[in-house]
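Visitor: Test case, fold it:
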Amino acid sequence: MRAAVVDALGSGFVVQDVDIAKPQGREVLVEVRASGLCHTDLTFATHAFAGFPPPVVLGHELAGVVVAVGPHTGSFSVGDHVVGCLVQWCGTCPACLDGRAYQCANQGATLRDPAKDGPRLSRAGLPVTQGMGLGAFAQQALVHENQLTAVPRRLPFAPAALLGCGVLTGAGSVLNGARVRAGETVAVIGAGGVGLNAVAAARLAGASRVVAVDVQDGTLRRARDFGATDVVNSAAVDAVAAVRELTGGGVRHAFDIVGVAATTEQALRMTARGGGVYIVGLAGGGGELKLSLPRLLLEQKSIQGVIMGSGNPRRDIPRYADLYLQGRLNLDGLVSRRIALDEIDAGYAAARDPEVARVVITSF
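Guide: Coordinates of the predicted model:
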């Protein structure tokens, strides 16, 4: 099959032939119909991370059709439409049994032991790393069934592909992590793909004010389309002062989608007494946060990390798909460009444009 392979960190993606194994155990072979270009994959393609050594096939925002299943697969049949998710969950640990798949203690249970079972991907007889158990920048993906969720066949593939990461993370941080309620106020720092989903979910939850904060006017214009009631360009004004003025003293919930110390500090200062700060992203290693413990105590604020929107994929992905089909969740607006697999490097270059929310591969 054709796959976009990273042979050396920083060398870009090269489309070439890669061999894919037959499904074993609970594995599912998926014909990939759409794959989103997430910045996380680009980070893995340019920086060394344990578990993702080159050569590697990346890509984790996946939608497609099941073409084969392993002998012990119980959740899927050939012809099912599915969405992939980078949340790897065993299904048997205490966290999984409690519905907290995002806190699974045994994520490796979804992966093969290459020494015992052979690699899922190979080239010229040598193993090729499969990024995050998915490897969706390819014509096919061989995935453990726990990393897949069935979706309605009438759901278009391009927006469906975004459900397993950007939507799950952004919307979930609001609906699951913060549990925003009607009438509450929200600030979202960073209005890219994940941030737009946080904005949309906040309006869906009934937030009375949703303030999008970013450094790009184009990004902020798009945030209004997703439900932001107000926008603040933090490169032009004091974002903390602006948000506090707009909301009469600060927001109830502030979401740091960027994830560096400076933006988390902004989020803390934007929140009203008793407010919550939710760290959703992590850019450039994040850094260290200096806190005033007396101030944190007296102002009764909380700080919480939210991984993958505190999501249970089998519960949340169908929920978001249904909201889209009802016309209540804007996924089409996230798909800014559709490209072919051979255009992946150009696609990532295009993704730097603030007018672009997500680039999606739809031709393989």
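Visitor: switch to C-alpha atoms for all contacts and neighbour counts from now on
Guide: Noted.
Visitor: where's the residue nearest the centre of the chain relative to residue 202, distance?
Guide: Compute the mean C-alpha point of the chain, and by C-alpha atoms, centre = their mean the closest residue is residue 165, 2.5 Å away. Separation of residue 165 from residue 202 (C-alpha to C-alpha, to the nearest Å): 17 Å.
Visitor: same question, residue 228
Guide: 9 Å.
Visitor: which one of these two has more residues nearby?
Guide: residue 202 (34 against 27; other C-alpha atoms under 10 Å).
Visitor: Ignoring the adjacent residues along the chain, who's closest to the more buried one?
Guide: Nearest non-adjacent residue to residue 202, counting by C-alpha to C-alpha, 6 or more residues apart in numbering: residue 174, 6.3 Å away.
Visitor: Second chain to compare with the first, below:
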Amino acid sequence: MKTRAAILAGVGEKWIVDEVELGTPGANDVIVEIKAAGLCHSEEHMASGDMVFTQDILDAMGMPEQFPLIGGHEGSGVVVEVGADVRKVKVGDHVSTSFIPSCGICRACVGGRQYLCDQGFDLMTTQAEPKHFWQGKPANTYSNLGTFAEHALVHENSLVKIEDHFPFDIAALVSCGVPTGWGSAVDRAGTQPGDVVAVIGIGGIGINAVQGAKSVGAQVIMAIDPVEFKRQKAMEFGATHTAATVEEAMPLIQELSRGRLCDRVIVTPSVLYGDILAAAMSITGKGSTCVATAVAPYAQAEVPLSLVDLTLWNKELKGSLYGSTNPRAQIPKLLSLYESGQLKLDELITHRYPLDDINSGYDDLREGLILRGVITF
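Guide: A predicted model of the protein is given here:
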């Protein structure tokens, strides 16, 4: 099958919208007609080089070259073809993609941690028979999805069936950014009623961490971001206070918490660096939790962290993937909350773009003009 897609040819390149060819679906593969795809910052990390592996890492992980790359991992659509052994979906089903595949039978999945699925790791990293081709040569897909395309060839474990009445642009949002942000505040950080919470970085993930903190009854939600537009939006989504920097926020946090500082700090900047994490820990109170949910450059290996402060204040520092939530449970739950009016999703979409305008969408993302942009087909 031939279809149109957005391809990234290398670091620093613009997206190229061109025809690609999909191979024959394997026994557990599915072809999805993509209806909507979210513009997530993760693909921008490929364009900037932050998530580009060195050759020794590629060899160790058994990965092919990362470029050319069909982008997109946040998406939704309709199943149009299934492989012989596909059981989770059927032709005509509406689906949301999940950049974390889940098999349902490995130790992580049966232990309630689908976001750490063994097969999911294999699907995203190991080299397999090429199934996508651009200009006659093999092409990779981001997270084995490639939703920046009119059609995507994916493994059934990367799809979550949804009810047919949900709008496709809304269904695309809950495939990545919404559950990652929401889960970071609710599941990983464990925010409780009455907590003082800070969210550092108000993008597609951070804004949903704000929503998550509000949903469980946080008393104070401090949204920290240098972009005024994002601070204003944070107030619409549940923040009680805003600041441009951690330094600016510190006196108000001390006042609002009566000197105890934050019970939960969720760190969701566009790119995570050591000094950002150190600042986040400086506003984390005694016995309290700091959660890092952001991509750092692979060369970033140092954090100027006070170990005395960490131990004597009994602080927790946690990493989080996909908000430490299970996609097959979380995606339907978030859609239900949206349906009942308890979760803002329509308001997340700042702008919709046709596929041919994908570069304009990423320009807007880099300039801080959008919360979430969506490609609609």
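Visitor: if I pick the alignment partner in structure 2 of the residue nearest to residue 202 of structure 1, what's in contact with it?
Guide: With TM-score structural alignment defining the correspondence, residue 174 of structure 1 maps onto residue 185 in structure 2. Contact analysis of residue 185 of structure 2 by C-alpha atoms under 8 Å, 6 or more residues apart in numbering lists 191, 209, 210, 212, 213, 264, 266, 323.
Visitor: and if we set it to 6 Å?
Guide: By C-alpha atoms under 6 Å, 6 or more residues apart in numbering, residue 185 of structure 2 lies in contact with 209, 212, 213.
Visitor: got it, and residue 25 of structure 2?
Guide: Contacts of residue 25 of structure 2 by C-alpha under 6 Å, 6+ apart are residue 83.
Visitor: same question, residue 226 of structure 2
Guide: Applying C-alpha under 6 Å, 6+ apart to residue 226 of structure 2 gives the contacts residue 244.
Visitor: Distance check, whatever residue of structure 1 lines up with it against residue 190 of structure 1.
Guide: Residue correspondence to structure 1 (TM-score structural alignment): residue 226 of structure 2 is matched to residue 215. With distances taken as C-alpha to C-alpha, residue 215 of structure 1 is found 8 Å from residue 190 of structure 1.
Visitor: Which of the three states applies to the closest residue to residue 331 of structure 1 other than its chain neighbours?
Guide: Using C-alpha to C-alpha, 6+ apart and skipping the chain neighbours, the partner closest in space to residue 331 of structure 1 is residue 159 (5.5 Å). With DSSP: H, G, I helix; E, B strand; the rest coil as the basis, residue 159 of structure 1 sits in helix.
Visitor: Identify the residue of structure 2 aligned to residue 159 of structure 1.
Guide: Using TM-score structural alignment, residue 159 of structure 1 pairs with residue 170 in structure 2.
Visitor: Next: residue 146 of structure 1.
Guide: So, by TM-score structural alignment, residue 146 of structure 1 is matched to residue 157.
Visitor: Against residue 309 of structure 2, how distant is that match?
Guide: Applying C-alpha to C-alpha, the value for residue 157 of structure 2 to residue 309 of structure 2 is 42 Å.
Visitor: Looking at the two, which one has more neighbours?
Guide: residue 157 (25 against 14).
Visitor: residue contacts, the more buried one?
Guide: When contacts are counted by C-alpha under 6 Å, 6+ apart, residue 157 of structure 2 touches 101, 102, 103.
Visitor: Can you tell me what residue 296 of structure 1 aligns to in structure 2?
Guide: Residue 296 of structure 1 maps onto residue 310 in structure 2, by TM-score structural alignment.
Visitor: now do residue 198 of structure 1
Guide: By TM-score structural alignment, residue 198 of structure 1 lines up with residue 209.
Visitor: quick one, what contacts residue 170 of structure 1?
Guide: 194, 195, 197, 198.
Visitor: so the third one is in which element?
Guide: In other words, residue 197 of structure 1. Using DSSP states H and E, residue 197 of structure 1 maps to helix 193-204.
Visitor: contact partners of that helix?
Guide: 166, 167, 170, 171, 226, 227, 357.
Visitor: Let me see the contact set for the first one.
Guide: Meaning residue 166 of structure 1. Counting by C-alpha under 6 Å, 6+ apart, residue 166 of structure 1 touches residue 194.
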